[in-house]
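Colleague: Fold the stuff below for me.
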Amino acid sequence: MLKIGVTGGIGSGKTQVCSIISAMGYPIFNADLVARRIVEEDSKIIMSIKEVFGDNIYSNGLLNRKRVAELVFSNPKLLETLNYIVHPAVKDYFNNWVLNYHSRSLVVEEAAILFESDTYKDLDKIIVVSAPLEVRINRVKKRDGMSREAILNRINSQLHQEELIKRGDYIIENDEVQLILPQIVVIINDLLKDSL
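Modeller: Sure, this is the predicted structure:
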């Protein structure tokens, strides 16, 4: 079984690419969604987050995501600490999830920070989804209603797109000019050919 990572900066179109791969019949593990769930369900992680951010970062059992985002995307050390708390648990979830698909030829992990969290080390190949900065900003504004400044803070907290492209095995240009489906098909075919 090939374990493939799909990554890219905020607004690059990772989820769109993974939706297409899923429609092709391949299982997708969305690390960001699992992380969101873990921070509200795992008592050890909740305790660790409260130790760093204070008890009032939770209200009625729900993490104040907006406040956490304000804090971590303006303070790289806090972001690093949060990732250190959450990502080992996400990795464990992924490893258990993979066991359900042992007979599959290919599974995919979608994650914004595959390289920063060292998740890439457990994967066979990495697909990077790339898009021009202004396209990414406009997508996130439309999707999340965030300000340009907040979006840029998030972009600047992640590995720069150029670095992702250097480190990826495959690149999908999601620039609203090139079609992404043909790019995905070529990559999947290449991956499966190499695994035979």
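Colleague: Please make it C-alpha for all contacts and neighbour counts, starting now.
Modeller: Noted.
Colleague: List the contacts of the longest helix seen in the chain.
Modeller: In the chain, taking DSSP state H as the definition, the longest helix is helix 76-99. Residues from elsewhere that reach helix 76-99, judged by CA atoms under 8 Å, 6 or more residues apart in numbering: 29, 31, 34-35, 38-39, 45, 48-49, 71-73, 107, 109, 117, 119, 157.
Colleague: mind listing what the residue sitting nearest the centre point of the chain touches?
Modeller: Centroid-nearest residue in the chain, with CA atoms, centre = their mean: Ala111, separated by 1.9 Å. Counting by CA under 8 Å, 6+ apart, Ala111 touches 5-8, 30-32.
Colleague: I have a second one here; can you model it like the first so I can compare?
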Amino acid sequence: MIKMGITGGIGTGKSVVSDIFHLHGIPLYNADREAKKLNDSSPYIRAQLTLQIGEDLYTEDKLDRKKLASIIFHDSRKLAIVNSIIHPELARHFTEWCRQREWSHPMVIIDAALLIEAGFYQFVDKVVMVQAPKELRIARVMQRDRSTRDEVEARMNSQLPEEEKIKYADYLICNDNRHSLIHQVAEVIKKVAGNSL
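Modeller: The predicted structure is shown next:
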């Protein structure tokens, strides 16, 4: 089984590209969505987060994401602690998810914004990075999230710079509204499948 990781900075359209791969019949693991589910359902994550960060992080059976975000946003030490609790559990979950599909699918993809930062690139065979011009990314996120330009730029600046992410990429997909995403995805699938034969 070939595992492909799809990543890209905010506003690049990484999730749209992942959905196109999925339309080709390739199983898709959305790391952000699965992490949210695990944060609510995993007794281990709940126990560790309440122990390390605070007792009042959970209301009923759900993690209070806003409260956690407000705590870790300005505290890099606490952010590192939270990541050290969640990321290994997510990695285990992804590995098991892959194992359940290894006989039925020759290829799977993981959509992960923090593929590089969280070290998830170690669990995939190929890294696909989605790129887009900075101004287009800013415009997309401002429209999508109703954010100000300053807010979007602050979020962009908190992410690993594109030139660093590129070092890990096996394939680049350009989402600039001029190049066909469908064609680029089909080309990547053809190359990856061809190289594995």
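Colleague: one step back: tell me what angle the next helix or strand after the longest helix of structure 1 forms with helix 76-99.
Modeller: Where DSSP states H and E defines the elements, the next helix or strand beyond helix 76-99 of structure 1 is strand 106-110. Interaxial angle of strand 106-110 of structure 1 relative to helix 76-99 (axes from the mean of the first three to the mean of the last three CA atoms, to 10 degrees): 160 degrees.
Colleague: Quick one: distance of strand 106-110 of structure 1 to the chain centre.
Modeller: Chain-centre distance of strand 106-110 of structure 1: 11 Å, with CA atoms, centre = their mean, to the nearest Å.
Colleague: If you tally nearby residues, what's the number for Arg33 of structure 2?
Modeller: 11 (other CA atoms under 10 Å).
Colleague: I meant to write Leu115 of structure 2 there.
Modeller: Leu115 of structure 2: 23 neighbours (other CA under 10 Å).
Colleague: For it, which non-adjacent residue is spatially closest?
Modeller: Excluding its sequence neighbours, the residue lying closest to Leu115 of structure 2 (CA to CA, 6 or more residues apart in numbering) is Tyr121, at 5.6 Å.
Colleague: what do we get in structure 1 for the one you found?
Modeller: Aligned counterpart of Tyr121 of structure 2 in structure 1: Tyr120 (TM-score structural alignment).
Colleague: Provide the secondary structure category for its match.
Modeller: helix (DSSP: H, G, I helix; E, B strand; the rest coil).
Colleague: likewise Gly5 of structure 2?
Modeller: Classified using three-state DSSP, Gly5 of structure 2 is strand.
Colleague: show me what contacts it?
Modeller: Gly5 of structure 2 touches 109-112, 115, 121, 124-128, counting by CA under 8 Å, 6+ apart.
Colleague: Same question for Ile110 of structure 2.
Modeller: 3-6, 28-31.
Colleague: And it, how far from Ile189 of structure 2?
Modeller: Note on Ile110 of structure 2: its distance to Ile189 of structure 2, by CA to CA, to the nearest Å, is 14 Å.
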